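Participant: Got a sequence here, can you build the structure:
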Amino acid sequence: MSASELGPSLSQAKMPASSGTLQPMDLRPWEALLTLQSVAQRLRLCQDASSNLQILLAAAAPVIGAESLVWLPSESHLPFHCVGSVSWPQADCARLMALISREHDWLRNPTYLANQPEQTCWQREFSQVHQVLALYLSEHKPLGWLLAINKQGGTRFRRTDTALLLPFLGLIRFYHHSTDRLQELRDLLFGFARSLTAAIDAKDPRRSGHSERTARIAVVLARQLSLSSADLGEIYLAGLLHDIGKLGLPETLLRKPGPWSIEEMRRFQQHVNIGYTFLADLHLLRNILPAVLHHHEYYDGSGYPDGLRGEEIPLIARIVAVADAYDALSTGYYDIPALPIAEVEQRLVNESGQKWDPQIVQALLAARQELLAIRPGSVGQSFCQHMEQALQHCLTAEDVPRHAIQDSMQELALELGDSQSVSASPAHDASDTASGTWAD
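Facilitator: The predicted model follows:
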């Protein structure tokens, strides 16, 4: 909503001037307030930082009548953001950073106004700049600068424009602070999840590494399906914790070699309900509960625990189910040896529409090369790929855990230290060999 939409009584408001005549009231503070309310409702902490900054800049530019608004982060590896008619190539970031750093003492005065840039270095460096209003933002450390470039209509920036920009700068500060705290909370959550995963591996060592690989496979499938970065984080957690209910099963059952009896199978199948109960009271994990409970549902309705079919099965559960099966078949489970990848893929295709969502199976086939990097024993060949992916996600998707690079380094160290130790501890999934159904 703009000031003009407030109705004629406000848009035509008058205020007394010193001369006794009535002058139009400056409605820009009202417009700024309404814009701030609208922007605050649109910002999402789970959304990537670039989208939120674009929303902020696009909303603030017309409030002060700037041709362009630029957010220039103090860390040079981060991209700067620009909205408006003045073009700022990303390649200009370093030059812009150098100019703004040397042109003003920001610690003494966080506001800078240059209405005659021809008298400074601005016009010599950037010919498109005619006026500059810059505000400096810090929070225990430098965060960056908010720059208003060129006043519309050929007029000049005023100090009152600074007052109009300050609330938007405060919103940027709040967003940075909140996302930092949110990332700390996410790191804690991922650490908690990985600790539980280690406990599962300790209880059933024949399946060591299965949950971690399932999580990574599930993320690859989700990316193929074009899910959001927020979804990727939840799917990673779902893969890590899909078997958490096994902590409530006796070790004698989990470590029993060979096929299980019908009664043992029924007892084992309770792990999905146990896992759901374990996590049900953790509000932050509420979105992964469907995967924990339903990753053994089959597309034709023959799975457990509820016999859901087709799209009745939550998407996150369908993704984890295919990732779970792929890892089990390709690494071996109990007394059944690992299958060659070609046979694994063919089996999943044959069971598509019966056990697995056909769309997710197609996503798996499309990601064939990427999935090969996740299998045990393939760390060396795929290390560069792991690093590239980890860097990409850490820099562009807040929801991907920060330990991704550390994991790759640890895997490489394991391979270099004892290449057999990685390939000699494949994950195992129990199965009912008589019926051919998954026990995992």
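Participant: use CA for all of it now, contacts and neighbours both
Facilitator: OK.
Participant: Now tell me what touches stretch 170-190 from outside.
Facilitator: With contact meaning C-alpha atoms under 8 Å, 6 or more residues apart in numbering, stretch 170-190 is reached by 40, 45, 53, 56, 137-139, 237, 398-399, 401-402.
Participant: And the furthest pair within these?
Facilitator: Across the contacts of stretch 170-190, no pair lies farther apart than L137 and L237, at 34.6 Å, counting by C-alpha to C-alpha.
Participant: Show me which of the two is the more surrounded one.
Facilitator: The neighbour comparison of L137 against L237 (other C-alpha atoms under 10 Å) goes to L237, with 27 against 22.
Participant: Looks to me like that one is in a strand.
Facilitator: No - using DSSP: H, G, I helix; E, B strand; the rest coil, the assignment for L237 is helix, not a strand.
Participant: about what we covered before: could you pick out which of the contacts of stretch 170-190 are located in helices?
Facilitator: Assigned to helices by DSSP state H, the following of the contacts of stretch 170-190 qualify: 40, 53, 56, 237.
Participant: structure for this one too, so we can compare:
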Amino acid sequence: MPLGTVVRSEISMSDLPAVASEQVAGTVDELRACTGLPFFAVRIDSRCVVEVAGQLPPMIPDCVREELQQLTHPKKWETNAGMVFYAVPFCVENRTRYAALGYIPSAKASVAQVTRCEPPADLIIAGSQAGWSARQLRHFWNECEALSGNVVERLITLAAEHLSGRSARLRLEDELDHVTCQLDHTYEEISLLHDLSRNLQVSQGPTSLADLCVRRLHALVDAGGSLILINDRSRRNLLHSRGVLPFEPRELETLIESFSDVEWSRPLVRNHVGKTLLGADYPRLSNFILVPIQEGQHRKGWVFCCNRTHGQEFGTVEAGFMNSVATILGTHVRNTELYQQNQDLLIGFVRSLVSSLDAKDPYTRGHSERVALIARRIGKHMKLPEGDLRDIYLSGLLHDVGKIGIDDRILRKPGRLTDAEFEAVKAHPTIGYNILKGLSNLQHILPGVRNHHENFDGTGYPDKLAGDDIPLMARILAVADGYDAMGSDRPYRKGMPNQKIEEIFRKGRNEQWDPNVIDAYFACREDILNIYATYSLEAGAPIDGSLSTISLDR
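Facilitator: This next block holds a predicted model:
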């Protein structure tokens, strides 16, 4: 069998992509280590030799070249020139097919052929073309161990099985890495949904939740730009964005109008936008997902992600995840609205009660509101949390609501009350408590309503509590209530001057009032005097806030 023409065209390893170059060189080195045979590499589709560190002069006889394209398993060829050629096919990461080729002296050749110092003529030609000197070529040929074709076949078959096992392992490792990345991504998605569920307090509104969503969502879907638009109760658009958008955030509604015929029962996914009429209007928009924020028939906004990174397309996974986020947001926005409606009803109820009380006892009109303001200022000086200050304020507004159940003749009596009449008035904390206790949203203010007439020494009413057994809310309201009651005009007396009130406070500490609360009063007395100086009955609302800002959620 003649050797035929030697293939001269070569590809340098540097001409290959970095990953392919590394894999080709690694495979050839591994085959050489497994078999002890020399190899060079050939790219099968072009039959070009890939230079591999000069292990041997590249040479491909006709018999090998003719079978390269169909080569699927290791194979050996024996020639009449006393040589054994062999080839092991393999693929690299980009699916390009290569073959590791080589040759050695055949052990079946005649002793004269094998022991000759001069290599075969075709090898001499191949060596010359590869730039090998005659001395280098003779040394290479004499150092090659002669093996039979059967031994070579067994060696390359075992080596190919080893490579196949390694490829399977690498494939499994790649799949494991892919699954690990998917699990990490899924964990982040679940983590976001969990964080959303933990931040569904209806009293906070959708703003903070939308900001959390857009920050995390932007990274999870690998978007170039992300935007969440929410319509609040006042019909304003709340915009939250991340990354680079291909248009101004407020132009999202213009984009949405382009899809007025869409049913919106599922996310809208568009890839390859640049090839469409929409792409002409938005030249920087490559692809996007648009999902409505809605609950039932109530549409509350939109979730939008665009221009996926690394040239990727948006798919069902990203659309499904964004739809989950939009569903949670839609439910939260709707629940927030329902909560606010309930809060408005409750606030209206509180205002009605306070107005009813003012109508029954015109001499104390504004008393409840001033007590609420003073009590909140004292609580603020005592460094109570904002939620507790809101409770104190609301309890101050309603602390005398039980007087609705007191006879008008007693409340409007111009002179001093008899003992019997005073006992009737003393029932108002209990009456107020009974009026409000059925309202679940007001449970947290009941201690102030019921116990604001308890004395620190236990001589008060209705429960004769003493010291720290009296709720702190009630102890603060007791000071605020006493201050306003002593300073206000009554039919039978004029209001006391501030100096006289403070003298009574000093004498009554530890007996009628909590000394810590009295100390807090004196520490912020200038602010309390300012409350009195600026309070206006005509305004009908607190100086530093309004009922509409009070959260009734606990």
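Participant: Under the alignment, what does E297 of structure 1 map to in structure 2?
Facilitator: In the superposition onto structure 2, E297 of structure 1 corresponds to E454 when matched by TM-score structural alignment.
Participant: where does the nearest residue to that match once chain neighbours are set aside fall, helix, sheet strand or coil?
Facilitator: With C-alpha to C-alpha, 6 or more residues apart in numbering as the criterion, E454 of structure 2 has its nearest non-adjacent residue at 4.0 Å, and that residue is G460. With three-state DSSP as the basis, the three-state label of G460 of structure 2 is coil.
Participant: residues near G460 of structure 2, how many?
Facilitator: 18.
Participant: can you check the one 3 residues further on too?
Facilitator: If you count neighbours by other C-alpha under 10 Å, D463 of structure 2 ends up with 14.
Participant: That one reaches N455, doesn't it?
Facilitator: No - applying C-alpha atoms under 8 Å as the test, D463 of structure 2 and N455 come out as separate, 10.0 Å apart.
Participant: Helix, strand, or coil at the closest residue to R216 of structure 2 other than its chain neighbours?
Facilitator: In space, and not counting its chain neighbours, R216 of structure 2 is closest to L192: 6.9 Å by C-alpha to C-alpha, 6+ apart. Recorded secondary structure, L192 of structure 2: helix (three-state DSSP).
Participant: Relative to A210 of structure 2, how far out is L192 of structure 2?
Facilitator: Distance of L192 of structure 2 to A210 of structure 2, computed by C-alpha to C-alpha, to the nearest Å: 12 Å.
Participant: okay, the two: which has more neighbours?
Facilitator: The residue with more neighbours, out of L192 of structure 2 and A210, is A210; 24 against 18, by other C-alpha under 10 Å.
Participant: For the match of E297 of structure 1, give me its contacts.
Facilitator: Contacts of E454 of structure 2 by C-alpha under 8 Å, 6+ apart are 460-466, 470, 474-475, 478, 512.
Participant: quick one: it is in a strand?
Facilitator: No - counting by three-state DSSP, E454 of structure 2 is not part of a strand but coil.
Participant: residue ranges of the strands in the stretch 51-200 of structure 1, please?
Facilitator: Using DSSP state E, counting those that start in this stretch, the strands assigned to the stretch 51-200 of structure 1 run over residues 66-73, 81-84, 111-114, 132-138, 142-151.
Participant: which of the contacts of stretch 170-190 of structure 1 has the most neighbours?
Facilitator: Using other C-alpha under 10 Å as the neighbour test, the contacts of stretch 170-190 of structure 1 are led by L237, with 27 neighbours.
Participant: what's the counterpart of that one in structure 2?
Facilitator: Match for L237 of structure 1 (TM-score structural alignment): L394.
Participant: same deal with L165 of structure 1?
Facilitator: Correspondence of L165 of structure 1 to structure 2, assessed by TM-score structural alignment: M322.
Participant: Distance-wise, check whichever residue in structure 1 pairs up with S355 of structure 2 relative to Q362 of structure 1.
Facilitator: Matched by TM-score structural alignment, S355 of structure 2 corresponds to A198 in structure 1. Distance check for A198 of structure 1 against Q362 of structure 1: by C-alpha to C-alpha, it reads 31 Å.
Participant: circling back to that earlier point, narrow the contacts of E454 of structure 2 to those in helices?
Facilitator: 474-475, 478.
Participant: Now do the helices in the stretch 301-450 of structure 2.
Facilitator: Counting by DSSP state H, counting those that start in this stretch, the segments of the stretch 301-450 of structure 2 that form helices are 316-360, 367-381, 386-398, 408-411, 419-425, 428-436, 446-451.
Participant: What is the burial count for C82 of structure 1?
Facilitator: That count, for C82 of structure 1 with other C-alpha under 10 Å as the rule, works out to 23.
Participant: now it, nearest residue through space, not along the chain?
Facilitator: Distances taken as C-alpha to C-alpha, 6+ apart place V70 nearest to C82 of structure 1, at 4.4 Å, with adjacent residues excluded.
Participant: Pretty sure that neighbour sits against L57.
Facilitator: Yes - using C-alpha under 8 Å, V70 of structure 1 is in contact with L57, at 7.3 Å.
Participant: Overlap in contacts, these two.
Facilitator: Common neighbours of V70 of structure 1 and L57 (C-alpha under 8 Å, 6+ apart) are 82-83.
Participant: What's the match for L282 of structure 1 in structure 2?
Facilitator: By TM-score structural alignment, L282 of structure 1 lines up with L439 in structure 2.
Participant: Centroid-nearest residue for structure 2?
Facilitator: The residue lying closest to the centre of structure 2 (C-alpha atoms, centre = their mean) is R216, at 3.0 Å.
Participant: Tell me where the stretch 51-200 of structure 2 has strands.
Facilitator: Ranges of strands within the stretch 51-200 of structure 2 are 75-78, 83-91, 97-105, based on DSSP E, counting those that start in this stretch.
Participant: Distance check, the spatially closest residue to H399 of structure 2 that is not a sequence neighbour against L268 of structure 2.
Facilitator: With C-alpha to C-alpha, 6+ apart as the criterion, H399 of structure 2 has its nearest non-adjacent residue at 4.3 Å, and that residue is V449. Distance, V449 of structure 2 to L268 of structure 2, using C-alpha to C-alpha: 55 Å.
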